[in-house]
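Undergrad: below: sequence and its predicted model.
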Amino acid sequence: MQIQLKPINQQVVAVVGASSGIGRNAALQFANRGAKVVVAARSQPGLESLVEEIQKMGGEATAVVADVTVFEQVKAIADRAVEQYGRLDTWVHNAAVELYAAFEVTTPEEFKRVIDVNLMGQVYGAMAALPHLKREGRGALIHVTSIEARRSLPLQSAYAASKHGVDGFLESLRVELMHEKLPISVTNIMPASINTPLFNKARTKLGVKPMGVPPVYQPSLVAKAIVEAAERPKRDVVVGDAGKAILAAQRISPSAVDAYMVRTAFSGQRTNEPKSETAPDNLYEPIQGYDKIEGDFSEQARSWSF
């Protein structure tokens, strides 16, 4: 079945996890293309500054403060879109938290919290959005995961498990919608290492501030892929050629990727900047000062990808 999605300038788009990084850039790109945007996150200051930025460029935006681990708060995002703009056309779910720690020093509570935000939050998002997309007769569910939806890295067991879970959930949902002949596209956006404030906000037990395994890419590349998927249906989108290389190698020889990870992924995720595990993080509450698009790796981040 061919799915025809509306042009961006005719859409109402909800972006969840919009206060910083990829989500913030995506909201700006949608607004710049003429979409009406509902932005959601836990950080009220981040949302307020984003709405102001969108309105200054002549766009329309509404903010909803929400914690994605609470279904009623997620449902309120979709409901607000319909109340404010009459409908919902695209749901972009990007909210995530990160924990850098060896599995043996990860607590049950920490592991569960990552699953609750990164997996159950995405599930709640789809549950909240689907009734509105069905009523509209078409639409797009766009879920941002990671290349770790297909290939896990060490020191990120909870994060990798959550992203694998989203991938499995989306595959099942996509086929159910196809079976019902509903013109709703389901897209999994899988970024490689992206230069966002995630690394500043993550809880770390590595003794240093973490970083993404190089090469690192700019958030604008992922945001561009999200906006494209809202207009032209796509199934899976890997952003970052290094991510594509890893996933290709994973299909050929997982054990070779294991060996590569042993050599590169432990040192590759560490900066030289000391950071205590008691330093502020956003695992349970938002932290201030990081409501921006780019992180600390702009000098080395690529704004292009093959």
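TA: Everything's here; your move. Numbering: from 1, shown residues only.
Undergrad: going forward, measure contacts between C-alpha atoms and count neighbours the same way
TA: Noted.
Undergrad: is it correct that Thr187 is in contact with Leu141?
TA: Yes: using Cα atoms under 8 Å, Thr187 makes contact with Leu141 at a distance of 6.3 Å.
Undergrad: tell me the centre residue of the chain?
TA: Asn94 (2.7 Å; Cα atoms, centre = their mean).
Undergrad: and the gap between that one and Gln250?
TA: As defined by Cα to Cα, to the nearest Å, Asn94 lies at a distance of 25 Å from Gln250.
Undergrad: with Ala149 instead?
TA: From Ala149 to Gln250 the distance is 12 Å (Cα to Cα).
Undergrad: of these two, who's got more company?
TA: Neighbour totals were compared for Ala149 and Gln250, and Ala149 leads with 22 against 16 (other Cα atoms under 10 Å).
Undergrad: okay, pairing it with this:
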Amino acid sequence: QLQAAADEAISRFGGFDTWVNNAGVSLYGRCVDVPLEDQRKLFGTNYWGVVNGSVVAVQHLRERGGALINLRSELSDVAIPLQGAYVASKHAVKGFTDALRIELADERAPVSVTLVKPAGIDTLFVEHAKNYLDHQPKLPQPVYAPEVVALAVLHTAAHPQRDVYAGGASRGMAWFGRSAPRVYDAMMRRLGVKAQLTSEPRRDGDALHESGTGLSERSGRHGRVRERSFYTDAHTHPMSARAALMGVAGVLLVAAARRYVRETQG
């Protein structure tokens, strides 16, 4: 199917210079309670989908040059409870993508390989997940708009980077988990389950076995949604971020100067 998509793009447009692997689905449930068959099916999309897409894309990009962008998650760096299979699949995506990047660099292939790691995003991720819990799950705050991820992907297509965190919370969570793993585990033990559960009874939703419907971009069920991420903006547009910081510093300097003048005159 992915080869057919590439062939159609080549036939219609003469080729492509950017390929984004973004297919994904999740399971909610404790690791030992989720049937192994469903865990394997999740890997069929989350891991093997990325592998198949990458292999197809690289065959073309090796000759033409361009960007391969794989979407993973903050959960490729750390783990949370209730989504063990999803976490494992994202760790696998990271390992495969990092190895592929090294191999392409060894070949001197003109292909950039980027991992984009979103935080919680206001999509229908939860609604489409297979749920083995008694209650409806939710995404813990903070939750970001889909545009935060889309703009990060667009930027890395033209400005190659190794990794990009879409949402400052993603970067913070990864740093915390790596810097203080025992403390992180203790916090997840106390808060990780509660932070992902609502008091609502479980609703039917299972894009694991059937494709999702509706084509809605946003869920609208996650409370406050952050439309921008200053961290991601600063990482992808360092000059603009530097200008903004200089502007803030200038405002603070002017305010301090005025206060100094008033106090001196007084």
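TA: Everything's here; your move. Quick caveat: nothing in here was measured; it's all calculated off a predicted structure.
Undergrad: could you get me the TM-score between them?
TA: TM-score of the superposed chains, computed with TM-score structural alignment, normalised by the length of structure 2, equals 0.84; 230 aligned residues with a Cα RMSD of 1.2 Å.
Undergrad: just to revisit the earlier point, structure 2: which residue goes with the residue nearest to the centre of structure 1?
TA: Aligned by TM-score structural alignment, Asn94 of structure 1 pairs with Asn22 of structure 2.
Undergrad: chain neighbours aside, what residue packs nearest to that match?
TA: Leu71 (5.3 Å; Cα to Cα, 6 or more residues apart in numbering).
Undergrad: hang on, that neighbour packs against Val116?
TA: Yes: using Cα under 8 Å, Leu71 of structure 2 is in contact with Val116, at 5.0 Å.
Undergrad: quick one on the thing from earlier: any idea how far the residue nearest to Asn22 of structure 2 lies from Ser54 of structure 2?
TA: Counting by Cα to Cα - Leu71 of structure 2 and Ser54 of structure 2 are separated by 12 Å.
Undergrad: what do the two both touch?
TA: Asn21 (Cα atoms under 8 Å, 6 or more residues apart in numbering).
Undergrad: where do the helices sit along the stretch 1-150 of structure 1?
TA: 21-32, 44-56, 71-85, 108-115, 121-136 (DSSP state H, counting those that start in this stretch).
Undergrad: angle of the shortest one against helix 121-136?
TA: Orientation of helix 108-115 of structure 1 against helix 121-136 (axes from the mean of the first three to the mean of the last three Cα atoms, to 10 degrees) gives an angle of 20 degrees.
Undergrad: kindly report the same for the second one.
TA: Here the directions of helix 44-56 of structure 1 and helix 121-136 differ by 40 degrees (the same axes, to 10 degrees).
Undergrad: can you check which part of structure 2 helix 44-56 of structure 1 sits on?
TA: By TM-score structural alignment, helix 44-56 of structure 1 lines up with nothing in structure 2.
Undergrad: stretch 207-214 of structure 1 now?
TA: Counting by TM-score structural alignment, stretch 207-214 of structure 1 sits on residues 134-141 of structure 2.
Undergrad: likewise stretch 165-179 of structure 1?
TA: With TM-score structural alignment as the criterion, stretch 165-179 of structure 1 aligns to 92-106.
Undergrad: that stretch vs structure 1, mean deviation?
TA: Mean deviation of stretch 92-106 of structure 2 relative to structure 1 after superposition (mean Cα distance after the TM-score superposition for structure 1): 0.5 Å.
Undergrad: tell me which residues in that stretch are buried?
TA: Ala92, Val93, Lys94, Thr97, Leu100, Arg101, Leu104 (16 or more other Cα atoms under 10 Å).
Undergrad: which residues touch the first one?
TA: By that I understand Ala92 of structure 2. Counted by Cα under 8 Å, 6+ apart, Ala92 of structure 2 has contacts Tyr47, Ser76.
Undergrad: now do the second one
TA: Contact criterion Cα under 8 Å, 6+ apart gives Asn46, Tyr47, Val50, Arg72, Ser76 as the residues in contact with Val93 of structure 2.
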